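Asker: this one's sequence-less:
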């Protein structure tokens, strides 16, 4: 189920907090597809990013904030 992009790029550990209801849904989805919750989240992030227009990086400061 994983994509080539996910397997080839270097991983960075990130911690997030989710509402309990969202986590329960993620666990159910992961069980249904026999993957980890982490895989479901990585897949969702990748799909979200693929649907976004490129950022105009010239308008962002070093912290990624708009100037």
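Answerer: Yep, it's here. These figures come from a predicted structure and were not determined experimentally. Residues are numbered from 1 along each chain as shown.
Asker: all contacts plus neighbour counts: C-alpha atoms, from now on.
Answerer: Fine.
Asker: residue ranges for the helices of this protein, please.
Answerer: For the chain, helices defined by DSSP state H occupy the ranges 4-8, 20-33, 37-50.
Asker: So what angle separates the directions of the second one and helix 37-50?
Answerer: Orientation check (axes from the mean of the first three to the mean of the last three CA atoms, to 10 degrees): helix 20-33 against helix 37-50 gives 100 degrees.
Asker: Check it against this one:
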């Protein structure tokens, strides 16, 4: 079962799915540093990185990866 929640952070997606992800310690420390330098959450950094990755792999889906019915 997926835990869905509403986000109100200006993101294109209104619903999100919670996931637990493990990182090697060195990667986690770099992510924390990036988040602190940009005054954003670590979760925001990870979402931003994933967004960029998905856009580079599937540009036909960018910038909006869901249909109007998903809103």
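Answerer: Happy to help now that I have it. Small disclaimer: the values here were computed from a predicted structure and weren't measured.
Asker: about what we covered before: which among the helices of the first structure is found nearest to residue 14 of the first structure?
Answerer: Residue 14 of the first structure lies closest to helix 37-50 among those, at 10.5 Å (CA to CA).
Asker: so how far is stretch 7-25 of the first structure from its chain's centroid?
Answerer: Mean C-alpha position of stretch 7-25 of the first structure versus that of the full chain (CA atoms, centre = their mean, to the nearest Å) differs by 7 Å.
Asker: related to what we said a few turns ago, can you redo the helices of the first structure as a markdown table with distance to residue 14 of the first structure and mean neighbour count?
Answerer: Listed next are the helices of the first structure as a markdown table, based on distance: least, CA to CA, whole Å; neighbours: other CA atoms under 10 Å:
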| stretch | distance to residue 14 of the first structure | mean neighbour count |
| --- | --- | --- |
| helix 4-8 | 15 | 9 |
| helix 20-33 | 16 | 12 |
| helix 37-50 | 11 | 13 |
